[in-house]
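Novice: Next come a sequence and a model predicted from it.
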Amino acid sequence: MPRKKRRTFSTSQKEQAVKICLRSSKSIAQVARDLDLPENSLRNWVRQAKIDEGGPSEDGPLTSEEREELKRLRRENRDLQMERDFLKKAGGLLRQGELVAAKAYEVIEAEKANFPIKIMCKTLGVSRSGYYAWLKREPSQRAKANEELSAAIVEIFDDSRGTYGSPRVTEELEAQGFEVDRKRVARLMAKMGLSADLKPKYRAVDTEPTAELAANVLDRQFDVDEPDRVWVSDITYIWTAAGWLYLAVVIDLYSRRVVGWAMADHMRAELVLEALEVALGSRKPSDAGLLFHSDQGAQYKATRVRETLDAEGITCSMSRRGNCWDNAVAEAFFATLKREHVYRTIFLTQDEAMISIAEWIGIFYNGQRRHSTIGYCSPVEYERNYYAELTASQAA
């Protein structure tokens, strides 16, 4: 059955129908039937006409003229927002000085799924006809060579687990037979957002009241006989093209399960509190008590963290100063995370990293990955076996 065409009405049709309706003693429904008009449409036209007769007003419904003005302003605002968002992405290109049309076209091509071509051309000062003409041209030999070189660079960078800068990448390229200088490699790496800057720049942590250091109650006693008896926690950093991301985890020592985690672009005490709250939201401390162990980081010494632990009846334990072995389980987890997942991936945004890491922890590490310390079971399976045995022994 052919689809019925949607009816449209001119301004004069609407005005005439409204006038007939207002002058008639008939109901709107009857007038609509008589004029073969949609009843709801006619009701809307009549309502708008009455608003228009009242003139502009600061309160109440908008007149037709005001509605048209609002549409225009919204359209302009939408275009301005898109221009602003596009400028953020193209800012590096614009800061290079004189804009080369070919570079502008490359940016437009890369972002055409996110922004209208018309707006991008206007923002970068190039014509749409020029862009479409550029699309039909064959890539230059230099462009083809750069494409091949870029692919090789990405492969080398990935193989190095993101640790090679342009000097080492250049050496590896030359070993593979490429004739290339380091400046060109550095330029292509920068264009693709590849950086071997593995050490995060120093970020000042907001100072806040801190509590006294806790004793090292755990004392490297990593073998625990029941879940939720000892939790260990630590913070690490993850590189993304959009900046450093910080991850805090809480790990149950019995099963090695990550029972709580949080990620943010800062490493303030809130990061630890969020990870702790996630753990407490899904776990119940053992009847024998719960020990929470960490290093002596400012976040863990924060009064708010200690108050939260005290309120939950959790005993606080801290590693000796500068001794990473006192928190070896958390350190080992971060090493596994980075070796098996982070170093195999280039995260363009922090949101992308958050989703990917959360999936790796929640689905793979906790639920699937076999852990040598717990008899090559996954943490979830190990806990399931514990509670099955506990239930069986209580029923006996």
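Specialist: Looks like it arrived, so ask away.
Novice: Could you use CA atoms for every contact and neighbour count after this?
Specialist: Fine.
Novice: what's the neighbour count on the spatially closest residue to residue 360 that is not a sequence neighbour?
Specialist: Counting by CA to CA, 6 or more residues apart in numbering, residue 360 lies nearest to residue 341, which is 7.7 Å off, once chain neighbours are set aside. Other residues near residue 341 come to 14 when the count uses other CA atoms under 10 Å.
Novice: Would you quantify the distance from residue 341 to residue 158?
Specialist: According to CA to CA, to the nearest Å, residue 341 stands 12 Å off from residue 158.
Novice: so how far is residue 345 from the spatially most central residue of the chain?
Specialist: For the chain, residue 351 is the residue whose C-alpha lies nearest the centre (CA atoms, centre = their mean; 1.0 Å). Between residue 351 and residue 345 the computed distance is 14 Å (CA to CA).
Novice: Equivalent analysis for residue 44, please.
Specialist: 55 Å.
Novice: and those two? which has more neighbours close in?
Specialist: residue 345 (15 against 12).
Novice: what sits against that one?
Specialist: Residues near residue 345 by CA atoms under 8 Å, 6 or more residues apart in numbering: residue 158.
Novice: And here is the other one:
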Amino acid sequence: MKRTQYTPNEKAKIVIEILQGEQSIAELSSIYVINPNMLNRWKREDLEGLPQVFERSSLYYQPVKPSIQDLEYKAAIDRIYTKSLFFGSRRIALALSEEYGYTINRKAVQRHMLEMGIEAIYPRQKTSTPNPRHTVYPYLLKGMNIQRPNQVWAIDITYIPLATSWLYLTVIIDWYSRYVISWDLNDSLHIGFVLEASKKALSIASPEIMNNDQGSHFTSPKFIEPFLNAGSKISMDHRGRAFDNIMIERLWRTIKYENVYLMQYESPKAARIGLKKYFEFYNTERYHQSLGYQKPADVYFQI
């Protein structure tokens, strides 16, 4: 059998999977058809001496350790925002004081919200514009009857609090069946983890319409072009309109109340393992009232 040649970037991806520890060397050997001894050798090699793509994933390194106080503020802001998407920094500051006893000014709340990648959801005047080099597509879902799997997908990003840091979670969901097609985590808002989730999803199927907001990740050609090449149309929410992508907003609330807030993950590894188990449960075991108490996987695969 001819030996498969792996690029440095492909090796980096595999080494990161080894370091994450979600699957054993034997399991990864089977998946990638690589001798376990080779994988162990890659693991032992000094990552610092390999190509830049072999650098440790940002998931394992944060240059500045956040303070316990800042983490507590962010965790409280996340709970308040998840419950009340329309709360801006002024109302969140008031809620932090009344519900949590925190004395924090509005500008500090705005700073935390910016780091968390969140903003209040309500109609408002245009306060920012997308990158002028990026195309903004029209919203295509208004009045649409969504009645089959892969007719519409949606994607977004949310904040996941940890004991000593935080992560960002991106998810692609099938609108009709509520099936989570793919997801990924990262400790920064760099576009790479969004592209990885998109790649995973498009290896499974392709949507007729990909719906997303106008954030810089989702107006980037790096994100859009793979979907256009797969024959998908792009739909973009109006800025500040949560209900344009309501399926994702409901998913965030479900994930956080049923898993994240209950589990209180200590580390990125624990969050990856825990969320992987939760999404398996969500797709294959959780009954959804909106689906007539069917499970997303059963509806998505038309079982």
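Specialist: Right, received. Where do you want to start? This structure is a prediction, so every number in the text was calculated from the model and none was measured.
Novice: After superposition, what is the TM-score?
Specialist: Superposed pair, TM-score by TM-score structural alignment, normalised by the length of structure 2: 0.57. Supporting alignment: 196 aligned residues with a CA RMSD of 3.3 Å.
Novice: The residue nearest to the centre of structure 1 belongs to a helix?
Specialist: Yes. Counting by DSSP: H, G, I helix; E, B strand; the rest coil, residue 351 of structure 1 is part of a helix.
Novice: Please enumerate the strands of structure 1.
Specialist: Counting by DSSP state E, structure 1 has these strands, from start to end: 230-238, 245-252, 258-264, 290-294, 314-318.
Novice: Report the aligned residue range of structure 2 for the last one.
Specialist: Residues 232-236 of structure 2 are the counterpart of strand 314-318 of structure 1, counting by TM-score structural alignment.
Novice: returning to what we had before: with residue 163 of structure 1 as the reference, name the closest of the strands of structure 1.
Specialist: strand 230-238 (13.0 Å; CA to CA).
Novice: contact partners of the closest one?
Specialist: Under CA under 8 Å, 6+ apart, the answer for strand 230-238 of structure 1 is 200, 224, 244-254, 267, 290-295, 327, 329-331, 334, 342.
Novice: and it, which residues are buried?
Specialist: Neighbour-count burial for strand 230-238 of structure 1 flags 230-235, 237-238 (criterion: 16 or more other CA atoms under 10 Å).
Novice: And for residue 39 of structure 1, nearest residue in space, chain neighbours not counted?
Specialist: Per CA to CA, 6+ apart, closest to residue 39 of structure 1 is residue 32, 5.3 Å.
Novice: Counterpart of that neighbour over in structure 2?
Specialist: Aligned by TM-score structural alignment, residue 32 of structure 1 pairs with nothing in structure 2.
Novice: my read: residue 32 of structure 1 touches residue 44, true?
Specialist: No. Contact criterion CA atoms under 8 Å: residue 32 of structure 1 and residue 44 do not qualify, at 11.8 Å.
Novice: So residue 23 of structure 1 versus residue 52 of structure 1, what's the distance?
Specialist: From residue 23 of structure 1 to residue 52 of structure 1 the distance is 17 Å (CA to CA).
Novice: Residue 136 of structure 1 now?
Specialist: Distance from residue 136 of structure 1 to residue 52 of structure 1, by CA to CA: 52 Å.
Novice: So which of the two has more stuff around it?
Specialist: Neighbour count, other CA under 10 Å: between residue 136 of structure 1 and residue 52, residue 52 has more, with 17 against 8.
Novice: Check whether that one really touches residue 67, as I assumed.
Specialist: No. With contacts counted by CA under 8 Å, residue 52 of structure 1 stays clear of residue 67, the gap being 10.4 Å.
Novice: Just tell me what residue 174 of structure 2 corresponds to in structure 1.
Specialist: In structure 1, residue 174 of structure 2 lands on residue 252 (TM-score structural alignment).
Novice: how many neighbours does its match have?
Specialist: So residue 252 of structure 1, with other CA under 10 Å, has 24 neighbours.
Novice: just residue 239 of structure 2 next, same as before
Specialist: Counted with other CA under 10 Å, the neighbours of residue 239 of structure 2 add up to 19.
Novice: State the distance from the nearest residue to it once chain neighbours are set aside to residue 272 of structure 2.
Specialist: Closest residue to residue 239 of structure 2 apart from its sequence neighbours, by CA to CA, 6+ apart: residue 214 at 6.7 Å. From residue 214 of structure 2 over to residue 272 of structure 2 the distance is 27 Å, taken as CA to CA.
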